[in-house]
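Engineer: Just the structure for this:
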Amino acid sequence: MLFDSELHLSGMSGTLDHVMLRVEDLDESLDWYTTHLDYEEKGRWEAETFTNVYLGPEDLHEDGAVLELTYNHGDHTYEMGDAWGHIAVRVPEGELEDAYQQLMDEGVEDYRDPESCGGRYAFVKDPDGHEVEIVQRNQGATWSLDHTMIRVEDADQALGFWTRKFEYEHTGRWESDTFANYFMKPKDAAEEAMAVELTYNYDGRTYEMGDAWGHLAVRADDLDDYWESLMEREAEDYRDPASCDDRYAFTKDPDGHEIEILPSDFESPE
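Structural biologist: Coordinates of the predicted model:
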């Protein structure tokens, strides 16, 4: 992943690289993720007005995603909104109850236990209120990022965006009486790669973006070529590479979720 040359291997262009959350107390958030999810620091970017810290499990897969915590220096508070849903982390099949109980024993708040979720998953919250789902998977490191859920107002439009702009395809779907979930990844992505989960509620509701969530980041083999393809496919020209010192770029999905494009060899500035 970012800042570590040993992790810049042959990840497929378009793989999700990280998800960014904003936090109000960096030390408290770092302590929560390193203590309860056994995350370690993968990289850090200290700027004049903010700090970014990248976290993940010790044995993170080469195509696995990391968590970016952004701390803006000074006294800042954030609105959660409801356009972003949650991040999901993995535990092995059959270990959900034990993993959740471990978190409870460590003092994590009891938000949605496995029993209330039909024994299939569970939820906790981090110190800033970001929801963290615990899912059962036999691939990827324990606690590694499985997916990031975002809410969309038009499922057809959102699915078209990810398939046409980014060449993602379905890796799973779940349709119920009131909502549908669609999981998307690049074609032939590793099982250990993070997916984006598109949640569509059938009742026509709208969402507030808030500012407690930042963006998803997609890894590109070549930033300029990838950006050119996005522009040819009529993605939003939000922040082009030139406006970002040719180091990264940003587009947005139809619902306004920001998506950063990073070159695979991205490194933090000195």
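Engineer: hey, let's count contacts and neighbours off CA atoms from now on
Structural biologist: OK.
Engineer: Would you indicate which residues of stretch 93-113 are buried?
Structural biologist: The neighbour-count check on stretch 93-113 (16 or more other C-alpha atoms under 10 Å) flags 96-97, 99-101, 103-104, 108, 113 as buried.
Engineer: Going along the chain, name the helices of the chain.
Structural biologist: 26-36, 96-105, 155-166, 223-232 (DSSP state H).
Engineer: out of the ones you listed, nearest to residue 140?
Structural biologist: Closest to residue 140 of the helices of the chain, according to C-alpha to C-alpha: helix 96-105, at 15.1 Å.
Engineer: just checking, what packs against the closest one?
Structural biologist: Using 3 or more C-alpha pairs under 8 Å, 6 or more residues apart in numbering; DSSP states H and E, the elements in contact with helix 96-105 are strand 121-125, strand 131-136.
Engineer: so can I have CSV of these showing distance to residue 260 and mean neighbour count?
Structural biologist: Formatted as CSV, the helices and strands packed on helix 96-105 follow (distance: least, C-alpha to C-alpha, whole Å; neighbours: other C-alpha atoms under 10 Å):
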stretch, distance to residue 260, mean neighbour count
strand 121-125, 25, 21
strand 131-136, 22, 21
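Engineer: and the nearest residue to residue 149 once chain neighbours are set aside, what is it in contact with?
Structural biologist: Excluding the flanking residues, the one nearest residue 149 by C-alpha to C-alpha, 6 or more residues apart in numbering is residue 197, at 4.4 Å. The contact partners of residue 197, taken as C-alpha atoms under 8 Å, 6 or more residues apart in numbering, are 147-150, 181-184.
Engineer: Here is the second sequence; please produce its structure so I can put it next to the first one:
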Amino acid sequence: MDGTLDHTMIRVSDLEESLDWYQTHLEYEEKDRFEGDGFTIVYLGPEEMHEEGAMLEITHNEGEDVEIGDAWGHIAVRVPEDELEDYYQQLMDEGVEDYRDPESCGGRYAFVKDPDGHEIEIVQRDPDEGALWSLDHTMIRVEDADEALGYWTRKFEYESTRRWEADTFANYFVEPEDAAPEAMSLELTYNYDGRTYEQENGWGHLCIRVDNLQEDWETLLEREAPEYRDPESNDNMYAFTKAQDGHEIELIERDLEADSLFPF
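Structural biologist: Below you'll find the predicted structure:
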């Protein structure tokens, strides 16, 4: 199983407004688009993104208003080391909502929000670890840290690469073994107070690349992953399982040389 995190999908209320926001402020370009019956899917990413880098998928369903639930955390994007203040100020000058500035975050990171309220963390990374504004990690909240870590290590053979344990919460980062520096990782956030979370429609899914959709799907079933939407029900183009907290995970075979990013 490849295991590379291929993209993160979020839903947006106004497609053109969101496209303009990401293309203007994060300098993303449209990688591909699919127009369906009542919905549109657009893949976005930096112009010079690495082949192991993850894309952002935004989905717009006609007539649907987006609600941001607390099970969904944020995406994080990269800027060069020691340039956090400069890029944050650039966003402020462009009219981006002032949410959590670098000073309030100890000078280590910052947060802004997109038009629907999706949180975007800005983190400092070595330029060799990915293009400017490329996706660094996706954060989701989990209700049981042991179960979440066990799920990702057993089902997808991910490894825990780093952690941060504070007085009231802990962050665990997981990714495939030998992941490229440019690849996106997954951040699992666990709050110690036993709270539960709501999955609203603003949060979509994570997508993982597999080597062979049918064979890897069968392997996941052997490892007792939930059978949510199997390959056959999706014309053998992709499949979906769920993590222990209900977070949806898409599986896809990715031909990086294909004319279209969509397997249709």
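Engineer: hmm, which of the contacts of residue 197 of the first structure are common to the second structure?
Structural biologist: Contacts from the contacts of residue 197 of the first structure that recur in the second structure, judged by both residues aligned by TM-score structural alignment, their matches' C-alpha atoms under 8 Å, are 147-150, 181-184.
Engineer: wait, which of the residues you listed is closest to residue 164 of the first structure?
Structural biologist: residue 184 (12.1 Å).
Engineer: Contacts only, for the corresponding residue of the second structure for that closest one.
Structural biologist: With TM-score structural alignment as the criterion, the equivalent of residue 184 of the first structure in the second structure is residue 174. Counting by C-alpha under 8 Å, 6+ apart, residue 174 of the second structure makes contact with 152, 158-162, 185-188.
Engineer: Residue 130 of the first structure too?
Structural biologist: By C-alpha under 8 Å, 6+ apart, the contact list for residue 130 of the first structure reads 80, 86.
Engineer: what do we get in the second structure for it?
Structural biologist: Checking TM-score structural alignment: residue 130 of the first structure goes with residue 118.
Engineer: Residue 164 of the first structure now?
Structural biologist: By TM-score structural alignment, residue 164 of the first structure lines up with residue 154.
Engineer: Could you count how many residues lie near the nearest residue to its match once chain neighbours are set aside?
Structural biologist: Nearest residue to residue 154 of the second structure in three dimensions, chain neighbours excluded: residue 223, at 7.2 Å (C-alpha to C-alpha, 6+ apart). A count of neighbours around residue 223 of the second structure, defined by other C-alpha atoms under 10 Å, yields 13.
Engineer: ok, now residue 3 of the second structure?
Structural biologist: 18.
Engineer: aligned partner of it in the first structure?
Structural biologist: Using TM-score structural alignment, residue 3 of the second structure sits opposite residue 14 in the first structure.
Engineer: In space, what's closest to the residue most central in space within the first structure - neighbours in sequence excluded?
Structural biologist: Centroid check for the first structure by C-alpha atoms, centre = their mean gives residue 19 as the closest residue, at 3.2 Å. Distances taken as C-alpha to C-alpha, 6+ apart put residue 216 closest to residue 19 of the first structure, at 4.6 Å, once the chain neighbours are dropped.
Engineer: For the counterpart of the one you found in the second structure, give its distance to residue 148 of the second structure.
Structural biologist: With TM-score structural alignment as the criterion, residue 216 of the first structure lines up with residue 206 in the second structure. Using C-alpha to C-alpha, to the nearest Å, we find residue 206 of the second structure at a distance of 15 Å from residue 148 of the second structure.
Engineer: out of those two, which sits in the busier spot?
Structural biologist: residue 206 (23 against 20).
Engineer: Where do the strands of the stretch 101-250 of the first structure begin and end?
Structural biologist: In the stretch 101-250 of the first structure, the segments counted as strands under DSSP state E, counting those that start in this stretch are 121-125, 131-136, 145-152, 168-175, 179-186, 195-201, 213-220, 249-252.
Engineer: neighbours around the counterpart of residue 135 of the second structure in the first structure, how many?
Structural biologist: Aligned counterpart of residue 135 of the second structure in the first structure: residue 145 (TM-score structural alignment). For residue 145 of the first structure, the neighbour count with other C-alpha under 10 Å is 29.
Engineer: same check, this time on residue 139 of the first structure
Structural biologist: The number of residues near residue 139 of the first structure, taken as other C-alpha under 10 Å, comes to 17.
Engineer: now it: how far from residue 83 of the first structure?
Structural biologist: Distance from residue 139 of the first structure to residue 83 of the first structure, by C-alpha to C-alpha: 28 Å.
Engineer: now swap in residue 165 of the first structure and tell me
Structural biologist: In terms of C-alpha to C-alpha, residue 165 of the first structure sits 20 Å off from residue 83 of the first structure.
Engineer: End to end on stretch 233-242 of the first structure, go ahead and measure it.
Structural biologist: Span of stretch 233-242 of the first structure from end to end, C-alpha to C-alpha: 19 Å.
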